[in-house]
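Student: below: sequence and its predicted model.
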Amino acid sequence: MAEASDDEFSTGDRVTWKSHGSEAGGTVERKITSDTEASGRTVRASEDEPQYEVRSEKSGRTAVHRPEALHEK
């Protein structure tokens, strides 16, 4: 059984993450809970180990991050 975590985000949440030595910001596009293609790569995810697709405010591109890499803005 997975324990409750502070690393839960919802679509539309504004988040920050480390990117190339600085901090980037953006918006959660979706929670990924199964293996899929996203942001141009294969993403390994599950209900117990989800990942989040986020859209960068700066570049407008999407990236996929593990919840522990994201912080609420």
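Tutor: Perfect, thanks for sending it.

Student: rest of the way, CA atoms for contacts and neighbours
Tutor: OK.

Student: which helices and strands does the single longest strand found in the chain pack with?
Tutor: In the chain, taking DSSP state E as the definition, the longest strand is strand 22-32. With contacts defined as 3 or more C-alpha pairs under 8 Å, 6 or more residues apart in numbering; DSSP states H and E, the secondary structure elements packing on strand 22-32 are strand 14-19, strand 51-56.

Student: just after the last one, pick out the following helix or strand.
Tutor: The helix or strand immediately downstream of strand 51-56 is strand 62-65, counting by DSSP states H and E.

Student: second structure follows, compare the two:
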Amino acid sequence: MADEFAEGDHVSWKSHGGEAEGTVQRTITEDTEAAGRTVRAREDEPQYEVKSDKSGGTAVHKGSALHED
């Protein structure tokens, strides 16, 4: 089962420039538009919208790509 996170959790993930850090803004559990793209998600395979500490931008990641700080 994928890692699970909650709104407000501080997480890190691998990025183009190394490692990025940010805060989980919401859990996505159904197909939707987020961070400028179509996100495919389900209850048993959620994705997480995170806000970058450095840029302030948002991105969506699978739980397996995130690490809780």
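Tutor: Received the coordinates, thanks. Since this is a predicted model, take the numbers as computed values, not measurements.

Student: next, the TM-score between them, please.
Tutor: Aligned and superposed, the two chains score 0.95 in TM-score terms (TM-score structural alignment, normalised by the length of the second structure); 69 aligned residues with a C-alpha RMSD of 1.0 Å.

Student: what does stretch 59-69 of the second structure rub up against?
Tutor: 2-5, 9-14, 34-35, 39, 45-52 (C-alpha atoms under 8 Å, 6 or more residues apart in numbering).

Student: thinking again about what came up before, angle of the longest strand of the first structure against strand 51-56?
Tutor: The directions of strand 22-32 of the first structure and strand 51-56 differ by 130 degrees, with axes from the mean of the first three to the mean of the last three C-alpha atoms, to 10 degrees as the criterion.

Student: which part of the second structure matches strand 22-32 of the first structure?
Tutor: Applying TM-score structural alignment, one finds that strand 22-32 of the first structure aligns to the residue range 18-28 of the second structure.

Student: what's the answer for stretch 62-69 of the first structure, then?
Tutor: Going by TM-score structural alignment, stretch 62-69 of the first structure sits over residues 58-65 in the second structure.

Student: now that stretch: buried residues?
Tutor: Within stretch 58-65 of the second structure, the residues scored as buried using 16 or more other C-alpha atoms under 10 Å are 58-63.

Student: how about D13 of the first structure, what's its match in the second structure?
Tutor: For D13 of the first structure, the equivalent position in the second structure is taken to be D9, counting by TM-score structural alignment.

Student: tally up the residues packed near the residue lying closest to Y48 of the second structure once chain neighbours are set aside, please.
Tutor: Counting by C-alpha to C-alpha, 6 or more residues apart in numbering, the nearest residue to Y48 of the second structure once its immediate chain neighbours are dropped is T27, at 4.7 Å. Residues contacting T27 of the second structure under the criterion other C-alpha atoms under 10 Å number 21.
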